[in-house]
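1. no sequence for this one, just the structure:
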């Protein structure tokens, strides 16, 4: 198996072009065509994790966080980032990071928190914008079915739990082939009128190149007439955070203890208690202060995230309980999510979790 086999499988649920613009995802160190011995999954790649990979004979590390986040101007071993990269290169270890690509996945980081807390009716908290386009094309009636099936097979018309979604209408098309053309239908310098089918399908952003390739490969005309239109619709199945509901409402104090237990966290920083029951919960793994308003607008009773600053707790406005459970703690179950997925995809290959706790925050 090659590195690209594992990364391509992971990108089926976490396409890299759904990562946030500030992020640095994908293969950070190594070669997509390198043969893989074993796969080590971790939250953070550190020099200690590289040593672990060497001991265990793994040459592909799938890391949630990218070890190289901003540009490196020197690699001298002065920082832990530089030491990690040097050690990886010296030992022919490939490092791949998924980060916000997995954050935005419906089956990603926040789904892991939702599952851990046992929340029901989960929906994306902040649906991603500019992630859907509409493809419109025209084809002779006799060729419409073949083209439609090819577009669907390439990923067009996929909306949530539905696929093969499209709209078709028949009508009349006309064109005149000019000198130099090689028309499938008609003659040079003769105006032609053809019974055509108009096909409309949605195009998920990460499938666009495959869908266009299918369009040009399977369309019967020499010159393909089509429109690809950006939509303002938000993709309800891609985006940051999630909101769901407990099976039964809990008192605030009971809920705090419940979160401590389920999320394996020793301490929770939270805003003022409001003496009301907790039922609807918003979650966002990692640093989530930017989504406080989204949690409020979603009608959540509590918002679970991390890295909240002092003044950000005032944003609760006595309407919601803000809960900071710690950055590492909010993302810790991501390791199992990634490894379980890869083990299912590659059942005859060794995929294992790092045994090193990389949380830089300690509690006394």
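-> Nice, I can see it. Keep in mind that this is a model prediction, so the values were computed, not measured.

2. CA only for contacts and neighbour counts going forward, please
-> Will do.

3. ok, how many other residues are close to residue 180?
-> 7 (other Cα atoms under 10 Å).

4. State the helix or strand in which it lies.
-> Under DSSP states H and E, no helix or strand contains residue 180.

5. Please apply the same query to the one 3 residues further on.
-> With elements delineated by DSSP H and E, residue 183 resides in a region that no helix or strand encompasses.

6. for the residue lying closest to it once chain neighbours are set aside, what are its contacts?
-> Closest residue to residue 183 apart from its sequence neighbours, by Cα to Cα, 6 or more residues apart in numbering: residue 222 at 6.0 Å. Taking Cα atoms under 8 Å, 6 or more residues apart in numbering, we find residue 222 in contact with 182, 183, 184.

7. and if you look at residue 227?
-> So residue 227 contacts 134, 135, 136, 137 (Cα under 8 Å, 6+ apart).

8. and the comparison structure, right after this:
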């Protein structure tokens, strides 16, 4: 079967919607045409000239990366830095670049879940769920049509709460209406008031699916004019947010945990605060620069917080309340390329999908 780049994008955005990226981010198709046929995919943390050359050598015309090669706007393409040289090379070699960044950080099955799996955590949850991402739909459906309409709404992505689907609240009542001169009523006659047994149905959906959900409602609802209203919700979206928290199989001493962390994540070195006189059981983490979550990690009762890019004075903020470990930005997110390969191989089994062999870490250790 032939797949286009837009098919790959659609699949990834069904898992990590672009609506979940941070406002400063640039997660998107950065180079290339969405209509191009995919010949092969390279999965990488970063994109550099060497990664583009690797893609060319392996016959791949799509690089799926975590970090966007273009983060801020480019005002010229003269090759004066590695970003411009990489983009120029990708265009010349007809290789597309797609980035899935903070939106993949934000979802439960994303970057932080991959780290949690490497460490061996269970019962994982989002550390800091986001608000303002959910909407409630209330509509009124003839009783005899309610199940049919509900199934269409569920298929459009409505009615999911955590690990449960097909979630709705329904009450029965009576709807009244009088079709006027220009109406073409499904039930009743012009100029005659009708009374119909109806169900009031309420269900939640991710706000970015609003157009899809409303289109599904209107396509399945039998009435010419569909009565509904929408309520933005301030609820936490438990499956979307920053960081993650989970449990070790058993509590272990702090130094033993740091050794386990070093081995499981393949670290050459890690930085950490003083080891506290208590065992490690509850683990909070955030791939990349996540020190902004230190307060939530402490409040959650975690024994350790693992992240990267911690500044000198920020280590003091642990204040002997939690063990703080900085494992490095590249090191914390390098297994994201494995996550991407798994997500793509499961969906597109007939497309050659590779992990990059290029070490893009700009930091070396002596």
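-> Thanks, I have it. No experiment lies behind these values; they were computed from the predicted model shown.

9. For the two chains, what TM-score is obtained?
-> Overlay of the two chains. TM-score (TM-score structural alignment, normalised by the length of structure 1): 0.97; 364 aligned residues with a Cα RMSD of 1.2 Å.

10. how do the contacts of residue 222 of structure 1 look in structure 2, which are kept?
-> Retained in structure 2 by both residues aligned by TM-score structural alignment, their matches' Cα atoms under 8 Å are the following of those: 182, 183, 184.

11. Look at the aligned residue in structure 1 for residue 338 of structure 2 and say how many residues are nearby.
-> Counting by TM-score structural alignment, residue 338 of structure 2 lines up with residue 336 in structure 1. Residues within reach of residue 336 of structure 1, counting by other Cα under 10 Å, total 16.

12. now do residue 311 of structure 2
-> Other residues close to residue 311 of structure 2 by other Cα under 10 Å number 10.

13. Show me what it lines up with in structure 1.
-> By TM-score structural alignment, residue 311 of structure 2 lines up with residue 309.

14. same check, this time on residue 44 of structure 2
-> So, by TM-score structural alignment, residue 44 of structure 2 is matched to residue 42.

15. I figured its match hits residue 335, correct?
-> Yes - counting by Cα atoms under 8 Å, residue 42 of structure 1 touches residue 335, with 5.8 Å between them.

16. got any residues that touch both of those two?
-> Common neighbours of residue 42 of structure 1 and residue 335 (Cα under 8 Å, 6+ apart) are 64, 353.

17. And these two? Which one has more around it.
-> residue 42 (27 against 22).

18. nearest spatial neighbour of the more buried one, skipping sequence neighbours?
-> Here the residue nearest residue 42 of structure 1, using Cα to Cα, 6+ apart, is residue 63, at 4.9 Å.

19. Tell me the counterpart of that neighbour in structure 2.
-> Matched by TM-score structural alignment, residue 63 of structure 1 corresponds to residue 65 in structure 2.

20. In contact with its match, which residues are there?
-> Contacts of residue 65 of structure 2 by Cα under 8 Å, 6+ apart are 43, 44, 45, 46, 47, 97, 98, 99, 100, 101, 337.

21. just residue 59 of structure 1 next, same as before
-> Counted by Cα under 8 Å, 6+ apart, residue 59 of structure 1 has contacts 36, 37, 38, 39, 40, 53, 92, 93, 94.

22. residues making contact with the longest strand along structure 1?
-> If you go by DSSP state E, structure 1 has its longest strand at strand 235-250. Strand 235-250 of structure 1 has contacts (Cα under 8 Å, 6+ apart) with 103-106, 110-111, 114, 117-129, 131-132, 160, 277-285, 295, 298, 300.

23. Apply 6 Å and report the result again.
-> Applying Cα atoms under 6 Å, 6 or more residues apart in numbering, the contact partners of strand 235-250 of structure 1 are 104-106, 110, 119-128, 277-284.

24. which of the residues in it are buried?
-> 235, 236, 237, 238, 239, 240, 241, 242, 243, 244, 245, 246 (16 or more other Cα atoms under 10 Å).

25. ok, those vs residue 86 of structure 1, which is closest?
-> residue 240 (33.0 Å; Cα to Cα).

26. mind checking what the closest one lines up with in structure 2?
-> Using TM-score structural alignment, residue 240 of structure 1 pairs with residue 242 in structure 2.

27. Residue 230 of structure 1 too?
-> Match for residue 230 of structure 1 (TM-score structural alignment): residue 232.

28. Name all residues that make contact with its match.
-> Going by Cα under 6 Å, 6+ apart, the list of residues near residue 232 of structure 2 reads residue 135.

29. and the match of residue 338 of structure 2, that's in a strand?
-> No - using DSSP: H, G, I helix; E, B strand; the rest coil, the assignment for residue 336 of structure 1 is helix, not a strand.

30. Distance of it relative to residue 10 of structure 1?
-> 13 Å (Cα to Cα, to the nearest Å).

31. repeat for residue 113 of structure 1
-> Counting by Cα to Cα - residue 113 of structure 1 and residue 10 of structure 1 are separated by 19 Å.

32. The stretch 101-250 of structure 2: helices as residue ranges?
-> In the stretch 101-250 of structure 2, the segments counted as helices under DSSP state H, counting those that start in this stretch are 102-106, 111-119, 146-155, 210-220.

33. so the third one versus helix 210-220, what angle?
-> Interaxial angle, helix 146-155 of structure 2 versus helix 210-220 (axes from the mean of the first three to the mean of the last three Cα atoms, to 10 degrees): 150 degrees.

34. And helix 146-155 of structure 2, what's buried?
-> 146, 149, 150, 152, 153, 154.

35. Same check on the last one?
-> Along helix 210-220 of structure 2, the positions that meet the burial threshold by neighbour count (16+ other Cα under 10 Å) are 210, 213, 214, 216, 217, 218, 220.

36. so what corresponds to the fifth one in structure 1?
-> If I follow you right, that is residue 217 of structure 2. Aligned by TM-score structural alignment, residue 217 of structure 2 pairs with residue 215 of structure 1.

37. do you know how far the spatially closest residue to that match that is not a sequence neighbour is from residue 230 of structure 1?
-> In space, and not counting its chain neighbours, residue 215 of structure 1 is closest to residue 151: 6.5 Å by Cα to Cα, 6+ apart. In this structure, residue 151 of structure 1 and residue 230 of structure 1 are 18 Å apart, going by Cα to Cα.

38. Tell me the spacing between residue 9 of structure 2 and residue 288 of structure 2.
-> Taking Cα to Cα, one finds residue 9 of structure 2 at 23 Å from residue 288 of structure 2.

39. Looking at those two, which is more packed in?
-> residue 288 (24 against 19).

40. does residue 193 of structure 1 really touch residue 174, like I thought?
-> Yes - if you go by Cα atoms under 6 Å, residue 193 of structure 1 and residue 174 touch, sitting 4.3 Å apart.
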